[in-house]
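Visitor: no sequence on this one, just coordinates:
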């Protein structure tokens, strides 16, 4: 299929989106990624997301916001490695997933505040992902898609939850909001599969 052909040019190849169905409660669509195609790091505010890799291999990296109250604050502050300056305009997040997945594999489920709510897909081979979002994105209802840049740090300006040992600090990053990347191009295509029928 033409959606999965990689055209040699600078930057990442365009992604094709097949719109299957949408209502007020949920939306269904299929993302088609050629090799090296990237869906950049983005969030799903107030949404539950089911992502099913239909075929191919892709690298998935996801984060959840760190919301736990710091523990043993005074003890943590003694650790000089945790006194680095927090990058401005960033928020602390913890890595949830950082792995390559190959179909067939389990469905990924993201919740409004857990499961890897911010994620990034990078195609290793041609691949397709079925996405079900509930409820769908809606600017009017405050569900706006935000993009992020991850700034990995081995030291932090604030005590981390439960004072993780130094060998776990690489599992954290500062996420900085950014505009939609210019090289992220999604084009729509006609979905020709089975239709969703409303009753």
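Guide: Alright, I've got the coordinates. All of these numbers come straight from a predicted model, not from anything done at the bench.

Visitor: C-alpha only now, for contacts and for neighbours.
Guide: Noted.

Visitor: which SSE is residue 70 in?
Guide: If you go by DSSP states H and E, residue 70 is not part of any helix or strand.

Visitor: Please work out how many residues are found near residue 99.
Guide: Residue 99: 11 surrounding residues under other CA atoms under 10 Å.

Visitor: put this beside the first:
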């Protein structure tokens, strides 16, 4: 669920190998003591370093084994593990804005991955946007949010001019997408994962209650590498009159038309200092 680079400062990369454990009993006991002292957010950081350690490539995705490793760590995380409580000011709605401001807590970022937390007051919205070439893990730490997500439709032809509300729109302006999710999710749910080409690569988050979501992006957004954040408007399939597109009537509600848009003017994301357990680079 990451947003473009303007929402968080870019950090320099710094990778290092995990300490190796020898077979000696003394070192084993020391290692166990270190593991007991390691915070969950530190464990998340260490796991991310391993999972995203492969060489860069187009739409590179970690192995399924590594994806499950990282998901398991995120599934165990709770608000206290990152120093959050629901009564913090980040989660309060103020009357000053029609659309509540969202707070972003920056944990870490390098060339390989980024970690951050979005804090949404009730009715806070992160508009529909994409994640080009990324694998994204999103863990709801507390609260309830509505998630609507899409993947591009690859099995339906669309090569003709399109009409909506009697105004012609070039076929290059819109693209057909398939609904991946359109439901409420609570903090009891498993970590969601999206991939470069599936899993709901384009999504919109709406806070039903105050909520916090921990995001891991691999790799992060990077304008210089062509990973731009693009925002979209979505239109129901039935709103368009399209030549050359065939979708069974009973399936039409599972498709929508997406059109690129400028960054919404009412989107306000403010940065705040992360005050949870420290992440130590070693």
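Guide: Arrived safely. None of the values given here were measured: they were computed from a predicted structure.

Visitor: TM between them?
Guide: TM-score of the superposed chains, computed with TM-score structural alignment, normalised by the length of the first structure, equals 0.88; 187 aligned residues with a CA RMSD of 2.0 Å.

Visitor: Tell me the residues of the second structure aligned with the longest strand along the first structure.
Guide: Using DSSP state E to define each element, the first structure has its longest strand at strand 90-102. Mapped onto the second structure using TM-score structural alignment, strand 90-102 of the first structure covers residues 174-186.

Visitor: Which residues outside the matching stretch are in contact with it?
Guide: 140, 142-153, 156, 158, 199-200, 208, 254-260 (CA atoms under 8 Å, 6 or more residues apart in numbering).

Visitor: same check, this time on stretch 27-41 of the first structure
Guide: With contact meaning CA under 8 Å, 6+ apart, stretch 27-41 of the first structure is reached by 3-6, 12-22, 62, 118-136, 147-149, 181, 184.

Visitor: and the longest strand of the first structure, how far from the chain's centre?
Guide: The chain centre lies 8 Å from the centre of strand 90-102 of the first structure; the measure is CA atoms, centre = their mean, to the nearest Å.

Visitor: mean shift between whatever helix or strand comes next after it and the second structure?
Guide: Later in the chain than strand 90-102 of the first structure, the nearest helix or strand by DSSP H and E is strand 108-110. By mean CA distance after the TM-score superposition for the first structure, the fitted strand 108-110 of the first structure averages 0.5 Å away from its aligned residues in the second structure.

Visitor: any idea how far strand 108-110 of the first structure is from the chain center?
Guide: On CA atoms, centre = their mean, the centre of strand 108-110 of the first structure falls 10 Å from the chain's centre.

Visitor: With stretch 233-241 of the second structure instead?
Guide: The chain centroid and the centroid of stretch 233-241 of the second structure are separated by 25 Å under CA atoms, centre = their mean.

Visitor: Counting neighbours, which bits of it end up buried?
Guide: Using 16 or more other CA atoms under 10 Å as the test for burial, stretch 233-241 of the second structure gives 234-235, 237, 240.

Visitor: Can you tell me which of the residues you listed lies closest to residue 248 of the second structure?
Guide: Nearest to residue 248 of the second structure out of those is residue 237 (CA to CA; 11.4 Å).

Visitor: That closest one and residue 250 touch, don't they?
Guide: No: using CA atoms under 8 Å, residue 237 of the second structure makes no contact with residue 250, being 11.8 Å away.

Visitor: Once you drop chain neighbours, what's closest to the aligned partner of residue 44 of the first structure in the second structure?
Guide: The equivalent of residue 44 of the first structure in the second structure is residue 131 (alignment by TM-score structural alignment). Leaving out its chain neighbours, the residue that sits closest to residue 131 of the second structure by CA to CA, 6 or more residues apart in numbering is residue 201, at 5.8 Å.

Visitor: Give me the neighbour count for the one you found.
Guide: Neighbour tally, residue 201 of the second structure, other CA under 10 Å: 24.

Visitor: For residue 273 of the second structure, see how far away it is.
Guide: According to CA to CA, to the nearest Å, residue 201 of the second structure and residue 273 of the second structure sit 28 Å apart.

Visitor: Over to residue 151 of the second structure?
Guide: Noted for residue 151 of the second structure: a distance of 33 Å to residue 273 of the second structure, by CA to CA.

Visitor: Among those two, which residue is more densely surrounded?
Guide: Legend: neighbour count by other CA under 10 Å for residue 151 of the second structure and residue 273, higher for residue 151 (23 against 10).
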